[in-house]
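Asks: return a 3D structure for these sequence lines:
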Amino acid sequence: MTVPVWPLAVLNSEAATLPRLAPRSLSGGASISGRTQVVASDAGVWVATLSSIPVTDRDEVLAWRAIEAYCDGRLNAIDVPLPDYEQAYAPFGADLSYEALFAPVSHGDGSYFSDGSGYVSSVIDVTAGGDLALGATSMTAVVTYAPRLQPGQVFSFDHTNKGPRWYQVKSWDTETSAMTFRPPLREAVTSGATLNFDRPTCRMRLRSDDAMRLDLRQPAWGNPSVEFIEDL
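Replies: So this is what the prediction gives:
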């Protein structure tokens, strides 16, 4: 079954906590002396919150309820792209406007698809310079266009089995194109795989069974939030 994508064209948040790599740690509790031993994994897990999503008409209410029905609590995964305004941090040239670069293109008659979305094309062009093993945290990249690639930026790999996953640049050498990133690769990738800086996406689940609770004021108006956690 095809995993659906969160429809930003219909349900786009006005604020977000995206993305955040939450540490995974385990503690045996404190001893009598008060000392605590904590063991942590360097893998972490992605969490995300889409906040203040305008739900103000029939189509938006039904879209929200349809996604809630599909997710069925924490049962089914959904692909979550970064909101549009996160594209301002993509590595395009300083002389360009992200609004113009990433704006959807309409059909020839000026209309869009039924969900309000349009055609999109890639802008940033970066690929893996070699095969990368499961758990890798570094690579040599092949950069065709990414004039402002730098640490802190987020990209995604579209893995064959695990679907799209977010990764964050930790270090970048402009002379050698050597990159380190986190978390460790969720799945091996082959040489030439695309680093998606245009619309980084991650396969996630609802963080709790009631994460899509929708409270509406009459006649049908609300600003709900939804929390996700990476589908591991």
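Asks: for the rest of this, base every contact and every neighbour count on C-alpha atoms.
Replies: Will do.
Asks: buried sites along the longest helix seen in the chain?
Replies: With DSSP state H applied, the helix covering the greatest number of residues in the chain is identified as helix 58-71. Buried residues in helix 58-71, defined by neighbour count with 16 or more other Cα atoms under 10 Å: 60, 61, 63, 64, 67, 68, 71.
Asks: quick one, what contacts the residue nearest the centre of the chain?
Replies: Averaging the C-alpha coordinates of the chain gives a centre point, and the residue nearest to it by Cα atoms, centre = their mean is residue 201 (3.6 Å). Residue 201 sits next to 79, 80, 81, 82, 155, 156, 164, 165, 166 when contact means Cα atoms under 8 Å, 6 or more residues apart in numbering.
Asks: one more to put side by side:
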Amino acid sequence: MAEFTFWPADLLPPKEIAANQVPFTRTGGRTINGLERTIRTDRGFWSISLNGVLLHSKAQRRTWNAVRTFLSGRSGLIIVPVWSWDTAPYASGSMEQELLTTHSDGTPFSDGTLYSQGSIAVRCAATAEIGATTVKLSPLSVEPDLAGVRFSYNHALYETGPAIDISGSVWTVPVFPAVRARIPAGADLEFNLPTCLTHLADDRGMDVSMNPSVISEHSVAFVEATDYWSDLAAGLI
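Replies: Okay, the predicted model is just below:
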């Protein structure tokens, strides 16, 4: 099984996250007026940048070093959080904090503390197979509009398009990119803090000047690890 790490968001939070689609289209010849026709394909991937990461404390600099040593350039795998508070389908219409609750039997952890649970609950209403470009979503506690929102499942990141069909509480929506790995019916989807499995976009993407006397600001670029999903589908990992 491939090894990966998580971006330490609590210690190295960026000022902003830029998560953008990189579609792959092919040409279909030219029309009668000479314009080139482009045709959408099911291929495409995510480009994600963490912009404005501040390095100041020794702990931050050590963590930065540890992450880049683990990744060792573009070959390493890292799960990057893709905060989507600006588009997340909160039931209230504005950002909501995580809920503190007990286990299903009403009991807390052994030390009496409660566990946190995201406020957005959406499930996959029907199995989505690898390569699917539409999914069926069943919202449990969200606002009524599921168009233009992001979610993840097992660290594969998706973004929805305008609704194709709404039947009762089930939304059928297109997604980008094509489904990376099978999503079973009834699976809980991550809308509160979507994540994406990625590689560094450049072998030297985490170069920094280590000067303990100043605060330095850095940006890091990642690309979705499509090779991982391809190998997983082929049964190689």
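Asks: and the TM-score between these chains?
Replies: After superposition, the two chains reach a TM-score of 0.77 (TM-score structural alignment, normalised by the length of the first structure), with 205 aligned residues with a Cα RMSD of 2.9 Å.
Asks: on that earlier part again, now rank the contacts of residue 201 of the first structure by neighbours and give me the top one.
Replies: Using other Cα atoms under 10 Å as the neighbour definition, these reach their maximum at residue 166, which records 29 neighbours.
Asks: so which strand or helix has that one?
Replies: According to DSSP states H and E, residue 166 of the first structure maps onto strand 163-172.
Asks: and that strand, what does it pack onto?
Replies: For strand 163-172 of the first structure, the helices and strands in contact under the criterion 3 or more Cα pairs under 8 Å, 6 or more residues apart in numbering; DSSP states H and E are strand 154-159, strand 178-182, strand 201-206.
Asks: would you turn those strands into JSON lines with distance to residue 11 of the first structure?
Replies: Listed next are those as JSON lines, based on distance: least, Cα to Cα, whole Å:
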{"stretch": "strand 154-159", "distance to residue 11 of the first structure": "21"}
{"stretch": "strand 178-182", "distance to residue 11 of the first structure": "29"}
{"stretch": "strand 201-206", "distance to residue 11 of the first structure": "16"}
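Asks: please work out which of those strands is packed deepest.
Replies: Comparing these on average neighbours per residue, with mean count of other Cα atoms under 10 Å, the densest one is strand 201-206 at a mean of 26.
Asks: strand 163-172 and that one, what's the angle between them?
Replies: Between the direction of strand 201-206 of the first structure and that of strand 163-172, the angle (axes from the mean of the first three to the mean of the last three Cα atoms, to 10 degrees) works out to 120 degrees.
Asks: which bit of the second structure covers strand 201-206 of the first structure?
Replies: Alignment note (TM-score structural alignment): strand 201-206 of the first structure is matched to residues 195-200 of the second structure.
Asks: average offset between that stretch and the first structure?
Replies: Once the two are superposed, stretch 195-200 of the second structure sits an average of 0.3 Å from its aligned residues in the first structure (mean Cα distance after the TM-score superposition for the first structure).
Asks: now that stretch, how far from the chain's geometric center?
Replies: The gap between the average C-alpha position of stretch 195-200 of the second structure and the chain average comes to 8 Å, counting by Cα atoms, centre = their mean, to the nearest Å.
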